[in-house]
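Chemist: only geometry, no sequence info:
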C-alpha cells in the first residue's frame, strides 16, 4: 500500500469537476503545458470567417473557442455530440446568435445540401462524404486533428495499448479521405509537440477528462503505475509525452 501523503493528496484531483472543454484548472495554473505548433488554427479560422456568410463549427464543446472568433458571419451553426456540453454551449453561444445543434452521429447531420460556405473542425471526428454534402462548391474546410499516436507515452507508462481504431489516423490518411470525396487540399502540416505534466494530479485530471486515451481509467486500477510517474516527476521535474497534431485546409470541388 502506498503511504506517500503528497502522492495521495495529488491523485484526489481526479474527483475535481470538469465542464465543457476547459482545462484551465491544470493549464492555466501551469501544471500542464504543451509545445508550440508551427501554425495557428485560430488565426487561420479568423481569416476564413471574414467574408463568409454561412458557417458551421463542428464539435464546439462548450463553445469556449468559437465564442472568441467573433465577429461572426450572418448565419452560424455549431454541433455537439457530448450531452453534458450541449446546455453549456447553448448558454454561451445562443445569445451571440449561434444555433447549437445536438448530434448523434457524424454520417447523418441535420443540414441541407451545400448549406455552408465554411466549416470549422477542431479535434472533432467527421465523415468526409457527409462533409462534402453540406458544404458549398468552393467552400472552405479547416480542421485541426488529434492524431492516433497522441500521448502514446501515457499509455506506455501505464501499460495500456492505444486504441487500434485510431492508430492510423494521421495526415496522410485524412488527406486521402478528403481527396476521394471531392476536396482539394490547399495546406497541410503534421507535428509532434511535447506535452508535460508537472504533477501527477494534473495527469489524473487530464485522463478523467479524456476517457478514450486510457479506457477504463481509474486511480485505483493504475495506482502503482501512477506512483512510478509521480517518482519520475519528483526526480526530473515533469513527465513528458508527445502530442500528435495535424491541420488541413481544403476547398470543396
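Modeler: Cool, the structure landed. Bear in mind that the values here come from a model prediction, so they are computed numbers and not experimental data.
Chemist: could you use CA atoms for every contact and neighbour count after this?
Modeler: OK.
Chemist: show me what the helix ranked longest in the chain packs onto, helices and strands only.
Modeler: Looking across the chain with DSSP state H, the single longest helix is helix 223-236. Where contact means 3 or more C-alpha pairs under 8 Å, 6 or more residues apart in numbering; DSSP states H and E, helix 223-236 is packed against helix 152-158, helix 200-209, strand 239-242.
Chemist: alright, now check it against this:
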C-alpha cells in the first residue's frame, strides 16, 4: 500500500541532514556516478602528496573514504569547513585519521600561509576562490576537484521556482571556471564534464534533498511549498519517478 503524502514528508522533515552522507536516500532516489571515480583519484593523489588541503570538506566523508582506501597520506593534511554541524562531524570523523579540521567561513583569505600545500582538493565546493587556491599552492602544486556544473537538477529547481534566467542556468559552467582558474595564474590540465541521470521515487526523497542541498531552492520549507509538493507527490504516484539531471565536472589545475 502506498504511503500517504503526510507520512512521507513528516519522515523526511524529521531526518537529520548534517554532513554529506546521502544514505538516507537509499531506495528512494538514485543518481548516476561520474565515470572518473573522484574518491579513487583523490586517494591516489593524497597518498602522493607531502602537504594537502581539502576545502569545504562537508562532514569529511569523502576525504575519510579516500584515506581509508588509499596507500598512504601526507605528513601535513588539513580540511576546512564552514557549517558548524559539519565541523563537528568532520572533526569526529577525520581527527582519528590525522586530519586537522579548521572552521573557516569559505571566504578569502584561506587561513594558511602562501605556498603551504602541494595539493588542494574539493568535492562540490559552494564557492571557489581561485586566487586563494593559487596563493596557498606551491609552485608545481595541483588543485584537483569535482565541481557541480551548470543547471544541475534544474528540472526539480524549476518545478518549484519556475523557469530560471539564462545567467542563472549558466552559473558554474566549466568553461567559465576554467577561465577564472587561468586568470588566477593556474594552468588547467584536465576538464571533464558529464550529465548524470537522477531519479526521485517519492516525495520524501525530494523534501530530504531540498533540506540538505539548501541552495537548490533557497529558503525551502515544507509549509512554504506544500501545494507544489502535494502536486509533485501526485505526479510521482501517477507517472513514476521524477527524473532530473545532475551536472558534474572534474577539474585539475596546476600552478606553474
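Modeler: That came through fine. Just so it is clear, the structure is predicted and the values come from calculations on it, not from any experiment.
Chemist: how close are the two chains, by TM-score?
Modeler: Scored against TM-score structural alignment, normalised by the length of the first structure, the superposed chains reach a TM-score of 0.92; 248 aligned residues with a C-alpha RMSD of 1.8 Å.
Chemist: follow-up on the earlier one: export the helices and strands packed on helix 223-236 of the first structure as a markdown table, with columns for mean neighbour count.
Modeler: Below are these laid out as a markdown table (neighbours: other C-alpha atoms under 10 Å):
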| stretch | mean neighbour count |
| --- | --- |
| helix 152-158 | 17 |
| helix 200-209 | 22 |
| strand 239-242 | 20 |
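Chemist: and residue 25 of the first structure, which of these is closest to it?
Modeler: The minimum distance between residue 25 of the first structure and these falls on helix 200-209, with 8.5 Å, by C-alpha to C-alpha.
Chemist: matching residues in the second structure for the closest one?
Modeler: The aligned range for helix 200-209 of the first structure in the second structure is 203-212, by TM-score structural alignment.
Chemist: check the mean deviation of the matching stretch from the first structure.
Modeler: Following the fit onto the first structure, the mean deviation recorded for stretch 203-212 of the second structure is 0.6 Å by mean C-alpha distance after the TM-score superposition for the first structure.
Chemist: can you map out the strands along the stretch 51-200 of the first structure?
Modeler: Assigned by DSSP state E, counting those that start in this stretch, the strands in the stretch 51-200 of the first structure fall at 54-58, 75-80, 98-102, 116-122, 135-146, 183-191, 194-197.
Chemist: dump those into TSV; add mean neighbour count and distance to residue 87 of the first structure as well.
Modeler: Shown next, in TSV, are the strands of the stretch 51-200 of the first structure (neighbours: other C-alpha atoms under 10 Å; distance: least, C-alpha to C-alpha, whole Å):
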stretch	mean neighbour count	distance to residue 87 of the first structure
strand 54-58	23	16
strand 75-80	21	10
strand 98-102	20	9
strand 116-122	24	19
strand 135-146	22	24
strand 183-191	17	33
strand 194-197	20	30
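Chemist: residues in the second structure matched by the longest helix of the first structure, start to end?
Modeler: Aligned by TM-score structural alignment, helix 223-236 of the first structure corresponds to residues 226-239 of the second structure.
Chemist: chain center to the matching stretch, what's the gap?
Modeler: Between the centre of stretch 226-239 of the second structure and the centre of its chain there are 27 Å (C-alpha atoms, centre = their mean, to the nearest Å).
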